[in-house]
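**Q** Sharing a model prediction with you, sequence too.
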Amino acid sequence: MSTLLYEGGAVLTRQLQKARHAPALLVLTQTMPVTMLLFFGYVFGSALAMPGSGYRAFLVPGLLAATAANGLMASLFTAAQDAHRGVTDRFRTLPMSRAAVPLGQTGADLVTTGAALVPLMLVGLAMGWRIETGPAGALGALGVLLLFRFATAWVGTYLGLLSGSEEAAGRLGGVTFLLPMLSSAYLPTEGLPGWLRTVAEWNPISAVATAVRELCGNPVGGAGAGAAPGAAWPTAHPVAGALLWSALLLLVFVPLATRRFARGTGG
C-alpha cells in the first residue's frame, strides 16, 4: 500500500505540474462555475417561484454538485489525451503498480477541484448564500462533494481509456455535459413530469446537490425545506444517497479503470 501511495503521489505531482503549464485551462475551470452562478442566479432567479436570494441559496449547492460531477468530463479528457499521445503506454512500461497512474490522475483532479470550489463559494456568499449549520455542516458538505468528485473522476478515467482518442472523448464529453441538466442542481424536481422527475431524482447529482443543501441548511425543495412528497429514495435521504452513489461508483470503476490501464488502449 505504501508503494502504491508513493507511486501514485509521483503521478499526482506530474499531473499538477502539467496543469501549471496550462494556465488558460486552469483559469477556465476556475471561472466557468462562477460565470454560471452569476448567469443562473440573476437571469433565472428573476423568473422562478424562488426569486432573488432564495433561488441563489438553492442554486449554489447545485452548482457545487455540478462542479463535483464535472470530474467525469475532466478526467475523461485527461485520460484520453494521455492515451492518444502515448503517455499512457510509456507509463505502462515502468515498473510500477497498475493502479498508481489512475490513482495519481484522480488525486490530482481532486486537488484542483478543491481549489476550484473556493471562488465559487466566495461568490455565492457575496450573492446571499449562507451556511446556516456552522463549521460541522460545511465540512460535511465539502466531504460529500470531494468524495463524489473522486468517484466521478474514476468514471471519467475509465471512459477516457476506453475511448482512446481525443475526438471520441470530445463527443462523449458533450453527452456528459447534459447530466446536471437532468437533476435538481438548477431547479426543484417536483414540478417536472412524472417520468422526468423520476430520472432527475435518481440522478446521483440530485442526491449530492440535495445533500449539500441539507448539510448547509439551505432550501431543498420549492417549499423551502425538506424533500418534496413522493420523492425518490436518494432525494428523500440525500446524505445517505450521495454516499451510497459515490461508494457504488468507486466499487465499480476503480477496478475497471485499473484493468483497462493494465491492458492498454488497444486491449
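**A** Everything's here; your move.

**Q** all contacts plus neighbour counts: C-alpha atoms, from now on.
**A** Noted.

**Q** just to confirm, which helix or strand has residue 214 in it?
**A** Assigned by DSSP states H and E, residue 214 belongs to helix 204-216.

**Q** What is that helix packed up against?
**A** On a contact count with 3 or more Cα pairs under 8 Å, 6 or more residues apart in numbering; DSSP states H and E, helix 204-216 meets helix 52-69, helix 134-163, helix 233-236, helix 238-263.

**Q** If you count neighbours, what's buried in the longest one?
**A** Pointing back at helix 134-163 there. Residues of helix 134-163 classed as buried by neighbour count (16 or more other Cα atoms under 10 Å): 137-138, 141-142, 144-163.

**Q** sorry, back to before: closest to residue 186 out of the helices and strands packed on helix 204-216?
**A** Shortest distance between residue 186 and the helices and strands packed on helix 204-216, using Cα to Cα, is found for helix 52-69: 5.7 Å.

**Q** Starting from the closest one, tell me the next helix or strand along the chain.
**A** Next in sequence after helix 52-69, counting helices and strands by DSSP H and E, comes helix 71-84.

**Q** what separates the residue in the chain sticking out farthest from the centre from residue 16, distance-wise?
**A** Distance from the centre of the chain peaks at residue 95, with 31.5 Å (Cα atoms, centre = their mean). Separation of residue 95 from residue 16 (Cα to Cα, to the nearest Å) stands at 22 Å.

**Q** Pasting the second one now:
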Amino acid sequence: MTVRCVRLSARNPDALLTSLMLPVMLMLVFVYFFGGAIDTGTAYVTYVVPGVLVLCAGYGAAATAVGVSNDMTGGVIDRFRSLDVGGTSVLAGHVAASAVRNAVATAAVFGAAFAIGFRPDAGAAGWAAAAGVLAAYVLAFSWLSAAVGLLARSPEAASGFTFLVLFLPYPSSAFVPVETMPDWLHGFAEHQPVTPVIEALRGLLLDRPVGSAPWQALAWCGGILAVSVVASAALFRRRTA
C-alpha cells in the first residue's frame, strides 16, 4: 500500500512539485520581502526556518486527505476488500507515503535554508530530537488528514483541509513572535498545537533552552494521533458497510 501511494504521488507531478516548491517560495518571500522589517532578535532566516518546516510538513500531511478521498470515491476500495486487504493497511499506506513525501520536502527546505544562510548549532542529539518531533507532527496530521478524507464526499471537498493546515502556522510563533500579535490573539497563538512544535524545533536546532515545548508538542501530537486513528477506523467501517 505504501509503494502504491508513493507511485500515485509520482504520477501527479504538478501536486508533487507544488508540495516541494511552495514552502521554499514562502520562506524566500518572508526572508527577503519581510525579514528586514521584522525584529526577532536574531537573523530572520534563523528564526523563520522552523516555522517553514512545520508549514511544509502540514501541507504534505494534508495531501493525505485527497488521496484517501480519491480511493473512497474511485471504486478501488471494493477491489481491495475482495482481496482481503483491510482498511488499516490502506490508510497506513497513505500515511507512510505522506512521511516519504515530507522527508523529500523537508530536505528541499533545508537545502534552500542552508543556501540563504541558515546555520543551526544543534549536535547529534538535537538533530535526532528535532527529527522525532517533526515526525510525530507529520504522523499525527497525516492520520487526521486520513480521517478528513473519509469524511469528505469528494476529493475537492477533502482538499479544503489543506487551507486549514496551511493557515495554522500563521497565528503562531512561526513567522513573528507571539508577543507582537494583538492581545486577543495571544491565547490561541500560545495554546494551539503548532506553536509548541515550532518552539521545540527552534530550540533544538539552534541549541537553545527548550523548556517544556518538546513535551507539549509530543502531547498534542499524541492526542491528535490517538483520536485520528480511532476516528479513521470507525469512519472507514461506516463508509464500507
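**A** That came through, no problem. Everything numeric in this text was worked out from a predicted model, so none of it was measured.

**Q** quick revisit: how far apart are the helix holding residue 214 of the first structure and its match in the second structure?
**A** Comparison of helix 204-216 of the first structure with the second structure after fitting gives an average deviation of 0.7 Å (mean Cα distance after the TM-score superposition for the first structure).

**Q** same deal with stretch 243-253 of the first structure?
**A** Superposed on the second structure, stretch 243-253 of the first structure shows a mean distance to its aligned partners of 0.8 Å (mean Cα distance after the TM-score superposition for the first structure).

**Q** re the thing from before, for the helix holding residue 214 of the first structure, which outside residues touch it?
**A** 58, 61-66, 69, 130-134, 137-138, 140-141, 144-145, 148, 179-180, 183-185, 200-201, 219-220, 226, 234-235, 237-239, 241-242, 245 (Cα atoms under 8 Å, 6 or more residues apart in numbering).

**Q** same question, stretch 91-107 of the first structure
**A** Residues outside stretch 91-107 of the first structure that contact it (Cα under 8 Å, 6+ apart) are 4-5, 7-13, 15, 75, 150, 153-154, 157, 257-259, 261-262, 264.

**Q** before we move on, back to that, could you point out which of the helices and strands packed on helix 204-216 of the first structure sits nearest residue 21 of the first structure?
**A** Nearest to residue 21 of the first structure, of all those, is helix 134-163, at 21.1 Å by Cα to Cα.

**Q** so that closest one versus helix 52-69, what angle?
**A** In terms of direction (axes from the mean of the first three to the mean of the last three Cα atoms, to 10 degrees), helix 134-163 of the first structure departs from helix 52-69 by 40 degrees.

**Q** Find me the equivalent region of helix 134-163 of the first structure in the second structure.
**A** Matched against the second structure by TM-score structural alignment, helix 134-163 of the first structure falls on residues 123-152.

**Q** Repeat that for stretch 108-118 of the first structure.
**A** Aligned by TM-score structural alignment, stretch 108-118 of the first structure falls on residues 97-107 of the second structure.

**Q** after superposition, how close is that stretch to the first structure?
**A** On superposition with the first structure, the mean distance recorded for stretch 97-107 of the second structure (mean Cα distance after the TM-score superposition for the first structure) is 0.8 Å.

**Q** Just the residues contacting that stretch, thanks.
**A** With Cα under 8 Å, 6+ apart, stretch 97-107 of the second structure has contacts from 2-3, 5-6, 19-20, 53, 56-57, 60-61, 63-64, 135, 138-139, 142.

**Q** Not including adjacent chain positions, what is the nearest residue to the residue positioned nearest the centre of the second structure?
**A** With distances taken as Cα atoms, centre = their mean, residue 58 lies nearest the centre of the second structure, 2.1 Å away. Leaving aside its chain neighbours, residue 58 of the second structure sits nearest to residue 165 (5.7 Å; criterion: Cα to Cα, 6 or more residues apart in numbering).

**Q** And that neighbour, what's its match in the first structure?
**A** When the first structure is aligned by TM-score structural alignment, residue 165 of the second structure is paired with residue 176.

**Q** Relative to the whole chain's centre, how far out is stretch 116-136 of the first structure?
**A** 17 Å (Cα atoms, centre = their mean, to the nearest Å).

**Q** can you check stretch 39-46 of the first structure too?
**A** A distance of 22 Å separates the centroid of the chain from that of stretch 39-46 of the first structure, by Cα atoms, centre = their mean.

**Q** Which stretch of the second structure is it matched to in the alignment?
**A** Under the criterion TM-score structural alignment, stretch 39-46 of the first structure matches residues 29-36.

**Q** Okay, the residue lying closest to residue 131 of the first structure once chain neighbours are set aside and residue 53 of the first structure: tell me how far apart.
**A** Excluding the flanking residues, the one nearest residue 131 of the first structure by Cα to Cα, 6+ apart is residue 216, at 4.8 Å. Residue 216 of the first structure is 15 Å from residue 53 of the first structure, where distance means Cα to Cα.

**Q** and if you look at residue 257 of the first structure?
**A** Distance of residue 257 of the first structure to residue 53 of the first structure, computed by Cα to Cα: 42 Å.

**Q** Among those two, which residue is more densely surrounded?
**A** residue 257 (24 against 18; other Cα atoms under 10 Å).

**Q** show me the contacts for the aligned residue in the second structure for the more buried one.
**A** Aligned by TM-score structural alignment, residue 257 of the first structure pairs with residue 232 of the second structure. Residue 232 of the second structure makes contacts with 143-144, 146-147, 150, as judged by Cα under 8 Å, 6+ apart.

**Q** Tally up the residues packed near residue 179 of the second structure, please.
**A** Per other Cα under 10 Å, the neighbour tally for residue 179 of the second structure reads 12.
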